[in-house]
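>>> okay, here's the prediction I keep looking at, along with the sequence it came from:
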Amino acid sequence: MTSANDQGKNQTPKPARDATDYPEMHPARRKPEDSGPVQTLVFLHGGNVGNWSWDPQVLAFSDFNILTLHLPSFGARFEEKWEGLDSAADDVAALIADEVSEGGVHLVGMSLGGVIALHVAARHPELVDSVFVTGVSVAPPGTAAKAVQRMQLKLIGSEWYWKFQAGAYGMVDNERELFAEHGVKLKPENMRAVMGDLDTGGLPADLSAYSGPVLLLAGASEPKFVQRSFPAIGEALPQAAIRVVPGMHHQWNIENPLLFNSVLRRWITGQQLHQVLREPVEPKLRGASFKRTSTLEEIDPQDAEDTAADAVPETVAEAGKPGAEAKAKGFAERLDPRKLDPRKLDLKHALSKKPPVAKRPTDSDGPAAD
């Protein structure tokens, strides 16, 4: 941070958060309400954002010790080479062992961070008291999804691309700037390596070694292929509670931090399920069965009515058919339905940056050229 003495009159103050310099350690600022020992929350960010994305949670969980770790190849570590999911999990475990003197931690993972959280639980179960993951995809992507990924790799260095994606994630102005600032620093070779690891599925083989509580979530409005991972994770972790969050998209800890924080607090303080959560509609999976698992207490009764609109579409299943490459563009547009939502995308601001359009000639300008 620049000191007040160093700032000139015409300098713009730096934002409170920084895309690559957000702190990893956040000691508890108040005692828990139950007067028990201070517990530790470990937040693992997604593959398109940095650890700054957990700022709404850091502010809300002041009665916990918090670690918002920079994952390898992201944030302050964007120069580091990606060495694989197992290596990233061991890296996280080493930091936990160094910083947490007693007791396990509550692991909270979003997207790629959720996949890494599962690897930490599988490889170092003694460090983990509970797991809370959302937006996790461990099912191998189809042909169309891979085509979209290759297209995204070509756009990583473009600031406009990240600001456009930020609108789809429901981020406000400050988050958009941080998101774009972080995104353009990501190295294509690292992102390609991450995608390569996830192409094989990303599910740790020894996940059943972890026997603690697990809450597995997906936003109801995020790409439906995320829910296709529910059966595989549920089979490896039969104790997991699996739920869908109505109306939420992928980065819902930023989109609706009040809801996210409420869901998370009820989980980590007693493995209770928030009343807003819904059981997923059973997906139409080829050769797979879906297990609804939850022997945990639900605070309020769940609404048993599921609509057909929540059913998992067959877009990904059809990706292997001929012509899938030609459909990739259309598939990309459907990845997030809010990409064309003017309430979330600041189209006026984006258009204001385009070159001015020549005005139509008028009578006062003289006759138009033939």
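Looks like it arrived, so ask away.

>>> contacts and neighbour counts: CA atoms only from here.
OK.

>>> identify each buried residue in the helix or strand hosting Leu95, please.
Applying DSSP states H and E as the criterion places Leu95 in helix 85-99. Neighbour counts using 16 or more other C-alpha atoms under 10 Å place Leu85, Asp86, Ala88, Ala89, Asp90, Val92, Ala93, Ile96 of helix 85-99 among the buried residues.

>>> any idea which of those is closest to Pro223?
The nearest member of those to Pro223, counting by C-alpha to C-alpha, is Leu85 at 22.4 Å.

>>> who touches the helix holding Leu95?
Leu69, Leu71, Pro72, Ile116, Ala117, His119, Val120, Arg123, His124, Leu127, Asp197, Gly202 (C-alpha atoms under 8 Å, 6 or more residues apart in numbering).

>>> now do that helix: distance to the chain's middle.
Centroid separation for helix 85-99 versus its chain: 19 Å, with C-alpha atoms, centre = their mean, to the nearest Å.

>>> return the distance of Val115 relative to Ser101.
The gap separating Val115 from Ser101 is 25 Å, by C-alpha to C-alpha, to the nearest Å.

>>> out of these two, which sits in the more crowded spot?
Neighbour comparison, Val115 and Ser101: the larger count goes to Val115, with 26 against 8 (by other C-alpha atoms under 10 Å).

>>> identify the residues contacting the more buried one.
Gly109, Val136, Ser137, Val138, Gly202, Leu203.

>>> switch the residues you listed over to a markdown table; also include distance to Leu59, secondary structure and neighbour count.
Converted to a markdown table, the contacts of Val115 look like this (distance: C-alpha to C-alpha, whole Å; DSSP: H, G, I helix; E, B strand; the rest coil; neighbours: other C-alpha atoms under 10 Å):
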| residue | distance to Leu59 | secondary structure | neighbour count |
| --- | --- | --- | --- |
| Gly109 | 17 | strand | 24 |
| Val136 | 24 | coil | 30 |
| Ser137 | 28 | coil | 25 |
| Val138 | 30 | coil | 25 |
| Gly202 | 31 | coil | 24 |
| Leu203 | 32 | coil | 23 |
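
>>> can you give me how far the strand or helix carrying Ala332 is from the chain middle?
Using DSSP H and E, Ala332 falls within helix 324-333. Centroid separation between helix 324-333 and its chain, computed with C-alpha atoms, centre = their mean, is 23 Å.

>>> please compare the first structure with the one that follows:
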Amino acid sequence: MALYYKESGDRESQRVIVFLHGGGVGGWMWDGVTDYFQDSYCLIPDLPGHGRSAGEPFVSISDTAAYLNRWIMDLAKGRELVVAGFSLGAQILVEMLGQEPELMDYAIINSALTSPLPGARVFTRPLIGLTFPLVRNRSFSRLQARTLYISDADFEKYYEECCRMEKETLLSILEENMSFQVPSGFKKATANLLVTVGEKEKSVMRRSVQQLMNLQERAAGIMFPGVGHGVPLADPALFHRVVQRWLADGTIANEVIRVQT
């Protein structure tokens, strides 16, 4: 596997931040956030089957996590390591922590579904078979883009990537996403963890935050008020302020809601 990735910020910084995007988008979803982290060395890969890594098949969350752990080890070179993941990228991050519990210093897990949906692998394939043509429908894509807070400026990029995505890639991603379970090694992770969800997300997403917090005593949970699935796109400045403060001294900004276990 060889994934495309973009770099930004200070290459000499002692802090490396890796940003993992969600399913159906690309590393570009983090552009508004990484603009605020110019004092860190930021690495933003396109995941398998997405963007400029579309030629690399998406096999599984576990396979992608194993590759990214090896890749990060080579690039971080002993520096402080922070990884932020959103949605599919957050599930991959949870799996990375399970596979290599001592690799990271900080992890920001945004909107990770950790409760498998009943019958996901049984019903996903026939459902996608019926609905896949909608993926390339411009009006449908416009509706999807709004739910993810994708701006008008980024819509053409999003639509182009939707049109390029292969049916088998989409199937693999959705099957993995909806049947994902937290690996046993996650409990052993030594990183400081910030687990986030949007206030307007589905209840299963809020339950996922609670599950991760119950499994990991090092995890702090927060809810972004008034936001659904996609706070890094909806309000990158808020996302940066909250994360930057937490990285600096471990405290939670007053702008968000603390989740209690």
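Cool, got the structure. These numbers come from a predicted model, not from an experiment.

>>> and the contacts of Val115 of the first structure as a markdown table, adding distance to Ala76 of the first structure?
Formatted as a markdown table, the contacts of Val115 of the first structure follow (distance: C-alpha to C-alpha, whole Å):
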| residue | distance to Ala76 of the first structure |
| --- | --- |
| Gly109 | 18 |
| Val136 | 23 |
| Ser137 | 25 |
| Val138 | 26 |
| Gly202 | 24 |
| Leu203 | 26 |
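
>>> what's the closest of these to Val184 of the first structure?
Gly109 (22.6 Å).

>>> distance of Val136 of the first structure from Leu207 of the first structure?
According to C-alpha to C-alpha, Val136 of the first structure stands 14 Å off from Leu207 of the first structure.

>>> which of the buried residues of helix 85-99 of the first structure lies closest to Pro37 of the first structure?
Nearest to Pro37 of the first structure, judged by C-alpha to C-alpha, of those is Ile96 at 17.2 Å.

>>> aligned to that closest one, what sits in the second structure?
When the second structure is aligned by TM-score structural alignment, Ile96 of the first structure is paired with Ile72.

>>> sec struct for the counterpart of Glu95 of the second structure in the first structure, please.
Using TM-score structural alignment, the equivalent of Glu95 of the second structure in the first structure is His119. Recorded secondary structure, His119 of the first structure: helix (DSSP: H, G, I helix; E, B strand; the rest coil).

>>> so His119 of the first structure is in contact with Ser208, correct?
No - in this structure, His119 of the first structure is not within contact of Ser208 by C-alpha atoms under 8 Å, at 10.8 Å.

>>> tell me which of the two has more neighbours.
The neighbour count for His119 of the first structure versus Ser208, taken as other C-alpha under 10 Å, is higher for His119 (27 against 17).

>>> got the contact list for that one?
Leu85, Asp86, Ala89, Leu203, Pro204, Leu207.

>>> ok, now how distant is the second one from Val120 of the first structure?
So the one you mean is Asp86 of the first structure. Going from Asp86 of the first structure to Val120 of the first structure by C-alpha to C-alpha gives 8 Å.

>>> about what we covered before: what range does the helix holding Ala332 of the first structure cover in the second structure?
Against the second structure, there is no aligned range for helix 324-333 of the first structure (TM-score structural alignment).

>>> burial count for Val214 of the first structure?
The local packing of Val214 of the first structure (other C-alpha under 10 Å) involves 24 other residues.

>>> find the nearest non-adjacent residue to the aligned residue in the second structure for it, please.
By TM-score structural alignment, Val214 of the first structure lines up with Leu193 in the second structure. Of all residues not flanking Leu193 of the second structure in the chain, Ala219 sits nearest, at 4.5 Å (C-alpha to C-alpha, 6 or more residues apart in numbering).

>>> that neighbour maps to what in the first structure?
Residue pairing (TM-score structural alignment): Ala219 of the second structure is matched to Ala240 of the first structure.

>>> right, and its match touches Leu217 too?
No - judged on C-alpha under 8 Å, Ala240 of the first structure makes no contact with Leu217 at a distance of 10.2 Å.

>>> which stretches in the stretch 1-150 of the second structure count as strands?
5-9, 15-20, 41-45, 80-86, 106-110 (DSSP state E, counting those that start in this stretch).

>>> format these as TSV; extra columns: distance to Phe123 of the second structure.
Listed next are the strands of the stretch 1-150 of the second structure as TSV, based on distance: least, C-alpha to C-alpha, whole Å:
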stretch	distance to Phe123 of the second structure
strand 5-9	33
strand 15-20	27
strand 41-45	30
strand 80-86	24
strand 106-110	26
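
>>> among those strands, which is the most enclosed?
Comparing these by mean neighbour count (mean count of other C-alpha atoms under 10 Å), strand 106-110 comes out on top with a mean of 25.

>>> the first structure: matching residues for that one?
Per TM-score structural alignment, the counterpart of strand 106-110 of the second structure in the first structure is residues 130-134.

>>> now do that stretch: distance to the chain's middle.
How far stretch 130-134 of the first structure lies from its chain's middle: 12 Å, per C-alpha atoms, centre = their mean.

>>> touching it from outside, list them.
By C-alpha under 8 Å, 6+ apart, the list of residues contacting stretch 130-134 of the first structure reads 105-111, 114, 117-118, 121, 212-219, 264, 268.

>>> what's the counterpart of Lys185 of the first structure in the second structure?
Matched by TM-score structural alignment, Lys185 of the first structure corresponds to Arg164 in the second structure.

>>> tell me the contacts of that match?
With contacts defined as C-alpha under 8 Å, 6+ apart, Arg164 of the second structure has no neighbours.

>>> quick revisit: quick check, nearest of the buried residues of helix 85-99 of the first structure to Gln149 of the first structure?
Distance to Gln149 of the first structure across the buried residues of helix 85-99 of the first structure (C-alpha to C-alpha) is lowest for Leu85, with 18.3 Å.
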